[in-house]
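Colleague: Sequence below, structure please.
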Amino acid sequence: MNDPRLKSQETPIFPFTAIVGQEEMKLALQLNVIDPKIGGVMIMGDRGTGKSTTIRAIADLLPEIEVIKDDPFNSQPLEKNTEEKETEFIKIPMVDLPLGATEDRVCGTIDIEKALTEGIKAFEPGLLAKANRGILYVDEVNLLDDHLVDILLDSAASGWNTVEREGISIRHPAQFVLVGSGNPEEGELRPQLLDRFGMHAEIRTVKDPNLRVRIVEERTLFDFDPKAWIEKYKQQQEGLKEKLIKAQQLLNNVDISYDFRIKIAKVCSELNVDGLRGDIVINRAAKAYAAFQGNTTVSIADIEKIVVLCLRHRLRKDPLESIDSGYKVKKIFEEIFDLN
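Modeller: From the prediction side, this is the model:
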């Protein structure tokens, strides 16, 4: 079913650089692309605020990756003995996880009958295999079964997916950026699960009438002539793509001073953040943001830019308490970093 005519009929994707507003969401996605070890992002906000459009747009912006042809796990050529194997370049995988997905659909299944009768491990890959080296997007993640959310978070953190059935075990790489979105009116994720997301972006419906008109006009013009609209933003898209690639290359050379690391730890301690995940994510995100700016040293401004995104969802103690909007995080940050 690899009909070349079908490949040419891909749905046009709204350019990332054409998206108006929603700076928190865009920044969180870009930083996770620069350093996937930040741990993904949870995007909570009103319906119809462009969550899905933005997530698809960031995936479309990324450079192609080299994979072994017809490999179900998008394996890198170096991952296996590939002397005899053909490779190809594909777009970064962007996998949608449907709300009603079963565990087998997500993780994959083992054909026990084939394993017993033919003595081979017959594995049918799931969505985690397809998402390897890409982005896994779960809309309405707060309505997903907790058990499934746990599996997703475990795979995202470890980079592996293990399927076990009747004494047979299959393990495959599952390295992806996990992006969840949801509407707070439909309930929050449990704090234990929410804490596992690296960042938490809040988005709100735009109130400014001029901005609303501009957003509607941009979308209308894109729907009328997608090719022309994509061409219009081509230069900006290429510029941002280049900036992201340079940031990825620079990331390992970025340094954060001991004094800043101590102050980050004090912020987390003062806010009673459980565990050390908050400290780790702030350090990673600050480095990613510095690299995004083309710098090799983290500044106070870099930390200030990302600290709310990294901590606002880690403050809750009572499951019924709403997520802090960021005021408390900002206040403590300013006190400890002497910005008052």
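
Colleague: can we go C-alpha only for contacts and neighbour counts from here?
Modeller: Noted.

Colleague: what residues are up against the nearest residue to residue 270 once chain neighbours are set aside?
Modeller: Nearest residue to residue 270, sequence neighbours excluded (CA to CA, 6 or more residues apart in numbering): residue 332, at 7.4 Å. Neighbouring residues of residue 332 by CA atoms under 8 Å, 6 or more residues apart in numbering: 267, 270-271.

Colleague: Tell me which helix or strand residue 332 sits in.
Modeller: For residue 332, the enclosing helix or strand under DSSP states H and E is helix 327-336.

Colleague: buried set for that helix?
Modeller: Residues of helix 327-336 classed as buried by neighbour count (16 or more other CA atoms under 10 Å): 329-330, 332-333.

Colleague: do stretch 299-318 as well
Modeller: 299, 302-304, 306-316.

Colleague: Which residues outside that stretch are in contact with it?
Modeller: With CA under 8 Å, 6+ apart, stretch 299-318 has contacts from 24, 28, 191, 194-195, 198-201, 256, 260, 271-274, 278, 281-282, 285-287, 289-290, 322-326, 329-330, 333, 337.

Colleague: Quick check: ChimeraX command selecting the buried ones in those residues.
Modeller: In ChimeraX, a selection of the buried entries from the contacts of stretch 299-318 looks like this (16+ other CA under 10 Å):
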select :24,28,191,194,195,198,199,200,201,256,260,271,273,278,281,282,285,286,287,289,290,323,326,329,330,333
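
Colleague: Return the subset of the contacts of stretch 299-318 lying in helices.
Modeller: 24, 28, 191, 194, 260, 278, 281-282, 285-287, 289-290, 329-330, 333 (DSSP state H).

Colleague: Closest one of these to residue 183?
Modeller: Distance ranking of the ones in helices among the contacts of stretch 299-318 against residue 183, using CA to CA, places residue 194 first at 14.0 Å.

Colleague: Quick one: residues contacting the closest one.
Modeller: Contact analysis of residue 194 by CA under 8 Å, 6+ apart lists 42, 313-314.

Colleague: Redo the buried residues of helix 327-336 as JSON lines? Include distance to residue 243.
Modeller: Converted to JSON lines, the buried residues of helix 327-336 look like this (distance: CA to CA, whole Å):
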{"residue": "329", "distance to residue 243": "29"}
{"residue": "330", "distance to residue 243": "28"}
{"residue": "332", "distance to residue 243": "32"}
{"residue": "333", "distance to residue 243": "28"}
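
Colleague: Just the closest of the residues you listed to residue 207, please.
Modeller: residue 330 (23.6 Å).

Colleague: Tell me which residues touch that closest one, please.
Modeller: Taking CA under 8 Å, 6+ apart, we find residue 330 in contact with 304, 307-308.

Colleague: hang on, the earlier thing: out of the contacts of residue 332, which comes closest to residue 153?
Modeller: If you rank those by distance to residue 153 using CA to CA, residue 271 comes first, at 24.1 Å.

Colleague: And this one, please, so the two structures can be compared:
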Amino acid sequence: MILDNVENLVRPVFPFTAIVGQEEMKLALILNVIDPSIGGVMIMGDRGTGKSTTIRAIADLLPEIPIVADDPFNSHPSNLELMSEETKQNFIKNISIATKYIKVPMIDLPLGATEDRLCGTIDIEKALKDGVKTFEPGLLAKANRGILYVDEVNLLDDHLVDLLLDSAASGWNTVEREGISIRHPARFVLVGSGNPEEGELRPQLLDRFGMHAEIRTVKDPSLRVQIVEQRSQFDKNAQEYLSESLTNQEELKTAILNAQNILPDVELDYDFKVKISQVCSQLDVDGLRGDIVTNRAAKAFAAYENRSNVTQSDIEKVITLCLRHRLRKDPLETIDSGDKVSKVFKEVFN
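Modeller: Next up, the predicted model:
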């Protein structure tokens, strides 16, 4: 039993850079890691297309982060915006804070999760034993400064999706339970995946996801064989396969870190901002989320390309991902929503 637990702790993860195809999904995940304020990714596609594998791979790729030791909210040791109230008070009073490094948290939200499991609740055992009301953190606390993954998000209860999206948008989780009021940071990259055949997400909820990636089963036989052989090699000798991918993994990790550092200095010309809004207007996109997310994603892509100015090709690369899920559905429409975004982009920009 103990051996099994040890194996689970060190279970190897398939390397992100070795994943063949699904470029749209990979790019959306990378951009959200560079700038979490983009607002997460909704990944819709066929079964067995490597959605879960890719999401776990990006979390495994990221460098370790510093946290306050024994803090249930993964508080940052020096950034006030990423601290729990208790840590913030200790920081302000110059009380010594013990720190440690952990891997970026990757939290799975099961379909059967309750609101208490998600947001946190009262520690009943401690209340009965010691007579004190203590907060027991939920999955939102564990996911702070990490990735929260919801598989089959289109089957999740709507009120849980609402809670998730509110926390993802505000960066905070507030819990009112039995006379206790707790507010803690909940900054995470929200990643949802699902199969459209099993039901669509409500448009107002879909709109809250920053990006939307569509993935399809690979049709090219030679590419399918390549994917199957790669997986077989990994299952046969994971450590050897990981060591062969190490150089590519380190290069991507460096590129992401560099992009995070230069992102605050990336500039987007006013003319481009106007044209992005013109595209959104012509597509009849409700609200301004589409404009905001496209601006952020274009800057993140420029930073990823190690540039301090956004180009037209940067915007072209991300605009479909940012807008396709915000278009109003017309059952009589013959053109795909992604193609529609691309067509209007070309009209406005060219």
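
Colleague: How close are the two chains, by TM-score?
Modeller: For this chain pair, the superposition-based TM-score is 0.94 by TM-score structural alignment, normalised by the length of the first structure; 336 aligned residues with a CA RMSD of 2.3 Å.

Colleague: still on that earlier bit, with the second structure superposed, average distance for the helix holding residue 332 of the first structure?
Modeller: Its matched residues in the second structure lie on average 0.5 Å from helix 327-336 of the first structure after superposition (mean CA distance after the TM-score superposition for the first structure).

Colleague: Which part of the second structure matches that helix?
Modeller: On the second structure, the counterpart of helix 327-336 of the first structure by TM-score structural alignment is residues 339-348.

Colleague: Check stretch 293-309 of the first structure too.
Modeller: Mapped onto the second structure using TM-score structural alignment, stretch 293-309 of the first structure covers residues 305-321.

Colleague: hmm, which of the contacts of residue 332 of the first structure are common to the second structure?
Modeller: Here the contacts of residue 332 of the first structure are checked against the second structure with both residues aligned by TM-score structural alignment, their matches' CA atoms under 8 Å, and the contacts held in both are 267, 270-271.

Colleague: Any chance of those in CSV with distance to residue 123 of the first structure as columns?
Modeller: Formatted as CSV, these follow (distance: CA to CA, whole Å):
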residue, distance to residue 123 of the first structure
267, 47
270, 48
271, 46
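
Colleague: from the residues you listed, which single one is nearest residue 187 of the first structure?
Modeller: For these, the nearest to residue 187 of the first structure is residue 271 (23.8 Å; CA to CA).

Colleague: you'd agree the closest one is up against residue 329?
Modeller: Yes - between residue 271 of the first structure and residue 329 there is a contact at 7.4 Å, judged by CA atoms under 8 Å.

Colleague: distance from the longest helix seen in the second structure to the first structure after superposition?
Modeller: Secondary structure of the second structure read by DSSP H shows that its longest helix is helix 238-262. For helix 238-262 of the second structure, the mean distance to aligned residues of the first structure following superposition is 0.3 Å (mean CA distance after the TM-score superposition for the first structure).

Colleague: That helix aligns to what range in the first structure?
Modeller: On the basis of TM-score structural alignment, helix 238-262 of the second structure is assigned to residues 226-250 in the first structure.

Colleague: Okay, buried residues for the matching stretch please.
Modeller: Buried residues in stretch 226-250 of the first structure (16+ other CA under 10 Å): 226, 229-230, 233, 237, 240-241, 243-244, 246-248, 250.

Colleague: can you put these in CSV and add distance to residue 33 of the first structure?
Modeller: Below are these laid out as CSV (distance: CA to CA, whole Å):
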residue, distance to residue 33 of the first structure
226, 25
229, 24
230, 21
233, 20
237, 15
240, 12
241, 11
243, 12
244, 8
246, 12
247, 10
248, 8
250, 13
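
Colleague: Now the two most distant members of those residues.
Modeller: 226 and 250 (33.9 Å).

Colleague: burial count for residue 209 of the first structure?
Modeller: The local packing of residue 209 of the first structure (other CA atoms under 10 Å) involves 9 other residues.

Colleague: what's the counterpart of it in the second structure?
Modeller: In the second structure, residue 209 of the first structure lands on residue 221 (TM-score structural alignment).

Colleague: Let me know the closest of the contacts of residue 194 of the first structure to residue 81 of the first structure.
Modeller: Distance to residue 81 of the first structure across these (CA to CA) is lowest for residue 42, with 37.1 Å.

Colleague: I'd like to know how far the residue most central in space within the second structure sits from residue 148 of the second structure.
Modeller: Central residue check for the second structure by CA atoms, centre = their mean: the C-alpha nearest the mean position is that of residue 189, 3.1 Å away. Residue 189 of the second structure is 6 Å from residue 148 of the second structure, where distance means CA to CA, to the nearest Å.

Colleague: nearest residue to residue 105 of the second structure other than its sequence neighbours?
Modeller: The nearest residue in space to residue 105 of the second structure (CA to CA, 6+ apart) is residue 146, at 4.5 Å.

Colleague: What is the burial count for the one you found?
Modeller: Residue 146 of the second structure has 25 nearby residues by other CA under 10 Å.

Colleague: who's in contact with it?
Modeller: Contact analysis of residue 146 of the second structure by CA under 8 Å, 6+ apart lists 59, 104-107, 187-189.

Colleague: Give the equivalent position in the first structure for it.
Modeller: By TM-score structural alignment, residue 146 of the second structure lines up with residue 134.

Colleague: now residue 134 of the second structure
Modeller: The alignment partner of residue 134 of the second structure in the first structure, by TM-score structural alignment, is residue 122.

Colleague: and what of residue 296 of the second structure?
Modeller: Using TM-score structural alignment, residue 296 of the second structure lines up with residue 284 in the first structure.

Colleague: what number of residues lie near the closest residue to its match other than its chain neighbours?
Modeller: Nearest non-adjacent residue to residue 284 of the first structure, counting by CA to CA, 6+ apart: residue 38, 6.1 Å away. Close neighbours of residue 38 of the first structure, defined as other CA under 10 Å, add up to 25.

Colleague: where along the stretch 1-150 of the first structure do the helices fall?
Modeller: Ranges of helices in the stretch 1-150 of the first structure, per DSSP state H, counting those that start in this stretch, are 4-7, 23-34, 51-61, 103-107, 112-118, 127-130, 146-158.
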